[in-house]
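Peer 1: build me a model:
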Amino acid sequence: MSPTSDSPPTSRLGDSVKPEADSANIRISAEDFQKFREFFYRKTGIQFDASKRYFVDKRLVERIEATSSGNFRSYFTMLRFQASGEEVQALTNLMTVNETYFFREEYQFRCLVDSLLPEIVARKLDRRPIRIWAIPSSSGEEPYSIAIYLLENWPGIHEWDVEIIASDIDTRILARARQGLYSTRSVQHLPSRYLHQYFKRKADGYQICDDLRQSVEFTRVNLTERADTRGYRDFDVIFCRNLLIYFDDVSRKTATETFYDALRPGGFVCLGHSESMSRSSSLYKIRKFPEAIVYQRPLETS
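Peer 2: Now for the predicted structure:
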């Protein structure tokens, strides 16, 4: 899907002439909130509960103003029926939260190097590349962290080709990830040697080096849309951390089934520390390694 346009849509159902939006007069009723949350859930699998009401209302008003829709009813009609889907993407970009930093939950990277990769390599008789999928990519800290950690800590990096694919539903955040510019806060947990070796100092922060930026492929994916994920196959490891907590049981089940299809037999899924697949799927084998608990697609048996 293309990034959103700067100009408002020119064709909408409903009134042919819209009043100028005034944020002081735009109201989102409880009924409006319910209609929107059901629509957004169908589109993304993300469900907003009542505690998120202020967050959702504020962003809806922002898009109503940006599109000169005037009120929620006109905006929601346009949102549902706009053929290009550009406004759905613009709103999705605004609604998704992308808070992360380099080397977050580093113990899982240790698990990757010390426990997962030795098993994966031992099974690989065809020398096909090791494939890692990071979803959501957010602004790129996680996939770049994986790349740096492998370069620094895995001797096999000199013997094996590694492909890192990073995906997100937010097109705006993907553009930031490809650019690889980060604030001092994002890199605060990195040793200074890493900053010198893998980053370029910029006036407003740090930029990941060209070699690393070219080593990660960023793609736009909606995890709950089968059409989006159909081409994602043959992965050895999937990192999906702190996304499933925003899903309900139905969306969570869809996501875990998608990961199962995307993994090679024996492949692993790493979730966030507060997440679990136990309730949403019985497809996986729970593996308790010294560094972390992960979920494995069972090996095929003859």
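Peer 1: C-alpha only now, for contacts and for neighbours.
Peer 2: Noted.
Peer 1: is E217 in contact with V162, as I believe?
Peer 2: No: taking contacts as C-alpha atoms under 8 Å, E217 lies outside contact range of V162: 11.6 Å.
Peer 1: so for those two, which sits in the more crowded spot?
Peer 2: Under the neighbour definition other C-alpha atoms under 10 Å, E217 and V162 were set side by side, and V162 has more, 18 against 15.
Peer 1: hang on, isn't the more buried one packed against R127?
Peer 2: No: with contact defined as C-alpha under 8 Å, V162 does not reach R127; the gap is 10.8 Å.
Peer 1: in this structure, which residue is closest to the centre?
Peer 2: Nearest to the mean C-alpha position of the chain, by C-alpha atoms, centre = their mean, lies P136 at 1.6 Å.
Peer 1: gap between that one and R73?
Peer 2: From P136 across to R73, the span is 31 Å (C-alpha to C-alpha, to the nearest Å).
Peer 1: buried ones in stretch 205-222, by neighbour count?
Peer 2: 206-209, 212-213, 216, 218-222 (16 or more other C-alpha atoms under 10 Å).
Peer 1: what's next to it, contact-wise?
Peer 2: 1, 44, 137, 143-144, 147, 163-171, 174, 177-184, 198-201, 228-229 (C-alpha atoms under 8 Å, 6 or more residues apart in numbering).
Peer 1: just the buried residues of these.
Peer 2: Using 16+ other C-alpha under 10 Å, the buried ones in the contacts of stretch 205-222 are 44, 137, 143-144, 147, 163-171, 174, 177-178, 180-182, 198-199, 229.
Peer 1: before we go on, could you also do this sequence so I can check it against the first one:
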Amino acid sequence: MRDEIDAGGTDEIGLTEANYAAFEEFFYRKTGISFDVSKRYFVRKRIARRMQATGHDRFRSYFSFMRLEPSQDEFQALVNEMTVNETYFFREEHQFRCLVDTILPEIASRRPNAPLTIWSMPCATGEEPYSIALYLLEHWKGLPDHDVTLLASDIDTSVLNAARNGYFSERSLHYLPAALRVRHFRPAKNGKHRINYDIRDVVEFAKVNLLSPPARFRQGDIDVVFCRNLLIYFDQQAQRRAVENIAEALRPGGYVLLGHSESMSRISDLFAVRRFAEGIVYQKPHEDR
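Peer 2: This is a model prediction of the structure:
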């Protein structure tokens, strides 16, 4: 069985070069995510999986069904198949230290006792926003003086449901200190661990496409955005749109933390580079600058 599309030809599900190009264009327009040539095998396998699940044996039939379905449930199912959601607690922990040791004290000095909002995206199955919650609880002395809202979003509805349920594997908890496991998790079935309700309750999860965020994420009232390892899936045009939407979401003086392989400076001049002891952070200018 062939796994690749022959040049100028087709494969056993009817995915011609022209059809593949049409799919790429459609998926990019809807999500901002583009796939290079190296991802073609990955994309084809996931399309074939959704075709089998929906009873379509030819790509053109499936493509028409997926685009025209009024509920768009199948498009969402395809998005869920295409997104990668592997993460773990306290990933790139230096950024959480930066949050509690430097960023939040700076904000608190400008706005004492003011409410604070932190947005984590893409949140996948919840490890990142719950890590933020745990880090604030365990390490930020200013927490009792501030009403903190934790927002978490993803484009994948299946991982959002998993995040709300709060069950995690041993692999997800590998870097979590043992004392925190005891305090904040309970053993569950099938070797899973469930984070305590008091932590689950403080995170608000929502489906958000960063290229067209809902009104809640365009109010300019967010103080810190964690947007790690998302922009690498966008081309330059989509990256600029995403960064503009992040800037719109943030208060003046708000902060953005990116993944270690990402750089805001290559995308936009809307943010200033801040170099802290714990790493590089990007800041939206204050209104008076």
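Peer 1: TM-score for the pair, please.
Peer 2: The TM-score (TM-score structural alignment, normalised by the length of the second structure) is 0.93; 278 aligned residues with a C-alpha RMSD of 1.5 Å.
Peer 1: V281 of the second structure: which element?
Peer 2: For V281 of the second structure, the host element (DSSP states H and E) is strand 279-283.
Peer 1: against the first structure, where does that strand fall?
Peer 2: Across the first structure, the stretch matching strand 279-283 of the second structure (TM-score structural alignment) is residues 292-296.
Peer 1: try stretch 35-43 of the second structure
Peer 2: The aligned range for stretch 35-43 of the second structure is 48-56, by TM-score structural alignment.
Peer 1: in that stretch, which residues are buried?
Peer 2: 48, 56.
Peer 1: what about the strands in the stretch 51-200 of the second structure?
Peer 2: 116-121, 148-154, 167-168, 185-187, 193-195 (DSSP state E, counting those that start in this stretch).
Peer 1: of all those strands, which lies closest to L230 of the second structure?
Peer 2: Relative to L230 of the second structure, the nearest member of these by C-alpha to C-alpha is strand 116-121, separated by 7.9 Å.
Peer 1: output the contacting helices and strands for that closest one.
Peer 2: The contact analysis (3 or more C-alpha pairs under 8 Å, 6 or more residues apart in numbering; DSSP states H and E) places strand 116-121 of the second structure against strand 148-154, strand 222-227.
Peer 1: counterpart of L160 of the second structure in the first structure?
Peer 2: Under the alignment (TM-score structural alignment), L160 of the second structure maps onto L174.
Peer 1: if I look at that match, how far off is P143 of the first structure?
Peer 2: 12 Å.
Peer 1: returning to what we had before: can I get the helices and strands packed on strand 116-121 of the second structure in a markdown table with distance to L104 of the second structure?
Peer 2: Output for these, formatted as a markdown table (distance: least, C-alpha to C-alpha, whole Å):
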| stretch | distance to L104 of the second structure |
| --- | --- |
| strand 148-154 | 11 |
| strand 222-227 | 9 |
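Peer 1: for Y175 of the second structure, find the nearest of the ones you listed.
Peer 2: Once these are compared by C-alpha to C-alpha, strand 222-227 is nearest, at 19.3 Å.
Peer 1: now the helix or strand following that closest one on the first structure. Mean distance?
Peer 2: In the C-terminal direction, the helix or strand that comes right after strand 222-227 of the second structure (DSSP H and E) is helix 236-249. Once superposed with the first structure, the aligned residues differ from helix 236-249 of the second structure by a mean of 0.5 Å; criterion: mean C-alpha distance after the TM-score superposition for the first structure.
Peer 1: now helix 236-249 of the second structure against strand 222-227, angle please.
Peer 2: 150 degrees (axes from the mean of the first three to the mean of the last three C-alpha atoms, to 10 degrees).
Peer 1: mind listing the helices for the second structure?
Peer 2: Remark: helices assigned in the second structure by DSSP state H are 17-31, 40-54, 59-68, 73-82, 93-98, 104-110, 127-139, 157-165, 178-184, 197-200, 236-249.
Peer 1: okay, now the corresponding residue of the first structure for H146 of the second structure: neighbour count?
Peer 2: Structural alignment (TM-score structural alignment) places H146 of the second structure against W160 in the first structure. Neighbours of W160 of the first structure under the rule other C-alpha under 10 Å: 13.
Peer 1: which residues touch W160 of the first structure?
Peer 2: 127, 129-130.
Peer 1: are any of those buried, and which?
Peer 2: Buried among the contacts of W160 of the first structure (16+ other C-alpha under 10 Å): I130.
Peer 1: for L257 of the second structure, find the nearest of the strands of the stretch 51-200 of the second structure.
Peer 2: Closest among the strands of the stretch 51-200 of the second structure, using C-alpha to C-alpha: strand 116-121, at 9.7 Å.
Peer 1: give me the angle between the closest one and helix 127-139.
Peer 2: 150 degrees.
Peer 1: hang on, the earlier thing: average offset of the strand holding V281 of the second structure relative to the first structure?
Peer 2: Strand 279-283 of the second structure sits 0.6 Å off on average (mean C-alpha distance after the TM-score superposition for the first structure).
Peer 1: can you count the residues close to the equivalent of R104 of the first structure over in the second structure?
Peer 2: Aligning on TM-score structural alignment places R104 of the first structure opposite R91 in the second structure. By the criterion of other C-alpha under 10 Å, R91 of the second structure has 15 neighbours.
Peer 1: and what of E93 of the second structure?
Peer 2: E93 of the second structure has 15 nearby residues by other C-alpha under 10 Å.
Peer 1: what sits against the equivalent of L210 of the second structure over in the first structure?
Peer 2: By TM-score structural alignment, L210 of the second structure lines up with L223 in the first structure. With contact taken as C-alpha under 8 Å, 6+ apart, L223 of the first structure is in contact with 44, 169, 229, 255, 258.
Peer 1: next one: the fourth one relative to S186 of the first structure, how far apart?
Peer 2: Computed with C-alpha to C-alpha, the distance linking A255 of the first structure and S186 of the first structure is 28 Å.
Peer 1: K288 of the first structure now?
Peer 2: K288 of the first structure is 30 Å from S186 of the first structure, by C-alpha to C-alpha.
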